[in-house]
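Asker: Model the following, please.
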Amino acid sequence: MSLYVMKFGGSSVGNTERMQRVAKRIVEKQDEGHQCVVVVSAMGDTTDDLIDQAKLLNPDPPAREMDMLMTTGEQISMALLSMAIHQLGREAASFTGWQAGFRTESVHGKARIIDILPGRVQEALRAGKIVVVAGFQGMTEDGEITTFGRGGSDTTAVALAAAISADVCEIYTDVDGIYSTDPRIVKCATKLKEISYDEMLELASLGAAVLHPRAVEYAKHNKVRLVVRSSFNNNEGTVVKEEATMEQGVVVSGIAYDKNVARISILGVSDTPGVLAEVFGELARAEINVDIIVQSGVQNGEADFSFTVSLAECDNAVAVINNLKGHLPYREVTSEDGLVKISIVGAGMISHPGVAAQMFDVISKQGVSIKMVSTSEIKTSCVINGDKLNEVIKALHTAYNLDAEDQVFVGGPQDRR
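Answerer: Below is the predicted model of the structure:
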């Protein structure tokens, strides 16, 4: 008998018909002799609808009350799914995140997990029940309800799998598994049989939306075996594990992209010690995440430097920099949108020279200029104008021998939490 944690996203439980299909799938897993713990997201567009209602009443609602509101979506899903399982003749017990033992920081909207006390979950399993847990939520030591932010249900599932020593954590979504790139752009994208934690973490951080980076990081730290598969069919998914078997000739495993990119440039800054520390320290205090940073050469005691932030944070970042001008003189600050970050990822890049050079060559042959570059041992990222994104991805996919012979993509509605 194995212990499975099964996570189903919003599109997987988007209506009563899909809820019944999920319930049947869970019962079939139990019939195979396994214990089942299920983590669910809110149904379909429930979360977005709740946000819209809140903002109609208050354009800037308090974070605490938003958490009180947002957790109700997952609670609806857990109760309905438990009822569907009971209808199939099996016992199920539903738990909120805090009933399942999730203890978190006192940060509303993006709390991190401090500890998990899964006693009630384990007790229900010992009683032969299927356990259904609301994802995305926990509680502080002071009894305040919190949420984990985007991708929080993935994190709930992986963290719970680690806490109860589950054999496998299955993430059911609207696609067959992890693909070499977005199959909506490249129809011949290859579904990967397996991928390493490090490669998956890079892809998730760089824009691949199938798994959230926090969930992958948690899985890597706790060595949780992950399987990403579709809730709409029984096809084999992609295994995420410590080290993936490298196929012959495959240096790059995947290509990711992020359209949510803006570049900010500060021109004519005095080349004195502490300037970068002050600028990026202020941005950090404003909770603005900075990605790629590039500084140009110094001329006449002045330097220029550029960095990228998410498009949503661009205006705030510019405002922070403008507030520094009184004691940190610069000639000009500019911002640019309409950009994308495109990245190649692969463990094989470590031992194969020339991979980045090939990427630059492919991009140049599409008539596209590279604005910024960032590298690590297993990835290279380029910031480019977004108007030829699809052409660049297709060209890179072919250049790194990632094209499948046949179209293999099988997907359903987009599932993002």
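Asker: rest of the way, CA atoms for contacts and neighbours
Answerer: Noted.
Asker: Leu324 - how many residues pack around it?
Answerer: Neighbour count for Leu324, taken as other Cα atoms under 10 Å: 14.
Asker: got a list of what it touches?
Answerer: Val279 (Cα atoms under 8 Å, 6 or more residues apart in numbering).
Asker: Could you report the distance from Leu389 to Ser253?
Answerer: Separation of Leu389 from Ser253 (Cα to Cα, to the nearest Å): 19 Å.
Asker: Tell me which of those two has more neighbours.
Answerer: Taking other Cα under 10 Å, Leu389 and Ser253 do not tie; Ser253 has more neighbours (30 against 20).
Asker: Look at Gln366 and say how many residues are nearby.
Answerer: So Gln366, with other Cα under 10 Å, has 13 neighbours.
Asker: Do I have it right that it meets Ile393?
Answerer: No. Counting by Cα atoms under 8 Å, Gln366 does not reach Ile393; the two are 10.3 Å apart.
Asker: this one next, for a side-by-side:
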Amino acid sequence: EVIIVKDVPGVYQADPKLFKTSKIKVITADELSTLSSLGAKILHPDALSYKKKSIRARIIRHGEDLMKEGTFIDGEVKREISVSSSPLSLITIHYGDEFPAGIFECLSSYEIYGISMGSSYLGIYVKEEVSDKIAGKLLDFFPQHRIVKKDGIGMVVLKKKTPKDRPGLINKVTEILARHGINLVELSSIGREIILYVSFNDLGRVLNLLTKYG
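Answerer: Got it, this is the predicted structure:
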């Protein structure tokens, strides 16, 4: 077992120095690495990149008994590529100076696969099979806004094992796709993930290229 000694007795739902929050008893190595890459200061984002699934790890506070429970870190950090199994639609709302307050409550019963923001536009990725229904609902709730829809989109999520792999990665990915004539609908990045939106018809080619060169 590896015991990691910190100035807090484990991992919390939020920074315990700023918020009154509960300690987490068990967290996956994958989730903790991602949270660290997004700003959580409990561990360096690369600290768990060499942890094997078979290794038990635990975080406790400095000065406490080593038998204290702390937070257990389960599993290992994953590197993976996943794709959407069915076509998505991008529904875009042009809201000008008036943001459509309540939009997420309006869509709470639907799965959302991505959100993008512009200076006066909000884009939402949803399943194509329900996109007409969602667009109609948005028009009913926000008749003052203009709404457009683009169908036939596929989503690819590229998750790297460690954030240090990130420098130049986005440029590398876009160069590979451009070299093979694949157009991007959109690209976004958060934590250890790069999310690509492409034509659903290109999804298989994109997966093969990223697996081969990524």
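Asker: need the contact list for the residue lying closest to His94 of structure 2 once chain neighbours are set aside.
Answerer: In this structure, His94 of structure 2 finds its nearest non-sequential neighbour in Tyr121, 4.6 Å apart by Cα to Cα, 6 or more residues apart in numbering. Neighbour list for Tyr121 of structure 2: 92-96 [criterion: Cα under 8 Å, 6+ apart].
Asker: Tell me which of the residues you listed you also see in structure 1.
Answerer: Contacts conserved in structure 1 for the contacts of Tyr121 of structure 2, counting by both residues aligned by TM-score structural alignment, their matches' Cα atoms under 8 Å: 92-95.
Asker: out of those, who's nearest Lys150 of structure 2?
Answerer: Thr92 (8.4 Å; Cα to Cα).
Asker: Helix, strand, or coil at the aligned partner of that closest one in structure 1?
Answerer: Superposed on structure 1 with TM-score structural alignment, Thr92 of structure 2 falls opposite Ser265. Applying DSSP: H, G, I helix; E, B strand; the rest coil to Ser265 of structure 1 yields a three-state assignment of strand.
Asker: Next: Phe99 of structure 2.
Answerer: Applying three-state DSSP: Phe99 of structure 2 is coil.
Asker: how many other residues sit next to it?
Answerer: Neighbours of Phe99 of structure 2 (other Cα under 10 Å): 14.
Asker: got it, and His352 of structure 1?
Answerer: So His352 of structure 1, with other Cα under 10 Å, has 10 neighbours.
Asker: give me the element the counterpart of Leu107 of structure 2 in structure 1 is part of.
Answerer: Matched by TM-score structural alignment, Leu107 of structure 2 corresponds to Leu283 in structure 1. Per DSSP states H and E: Leu283 of structure 1 is located in helix 275-285.
Asker: what sits up against that helix?
Answerer: So helix 275-285 of structure 1 is contacted by 289-290, 317, 320-321, 324, 328 (Cα under 8 Å, 6+ apart).
Asker: So which of the residues you listed sit within strands?
Answerer: Among the contacts of helix 275-285 of structure 1, no member is found in strands (DSSP state E).
Asker: Could you point out the longest strand of structure 2?
Answerer: Every strand in structure 2 considered (DSSP E), the longest is strand 146-159.
Asker: Can you mark which positions in it are buried?
Answerer: 147, 149, 151, 153-159 (16 or more other Cα atoms under 10 Å).
Asker: which residues in structure 2 does stretch 31-38 of structure 1 align to?
Answerer: Taking TM-score structural alignment, stretch 31-38 of structure 1 hits no residues over in structure 2.
Asker: What helix or strand is the equivalent of Lys172 of structure 2 over in structure 1 located in?
Answerer: Aligning on TM-score structural alignment places Lys172 of structure 2 opposite Gln358 in structure 1. Using DSSP H and E, the element containing Gln358 of structure 1 is helix 355-365.
Asker: For structure 2, which segments count as strands?
Answerer: 2-6, 11-12, 23-24, 26-28, 57-61, 71-74, 80-83, 88-94, 114-117, 121-127, 146-159, 184-190, 193-199.
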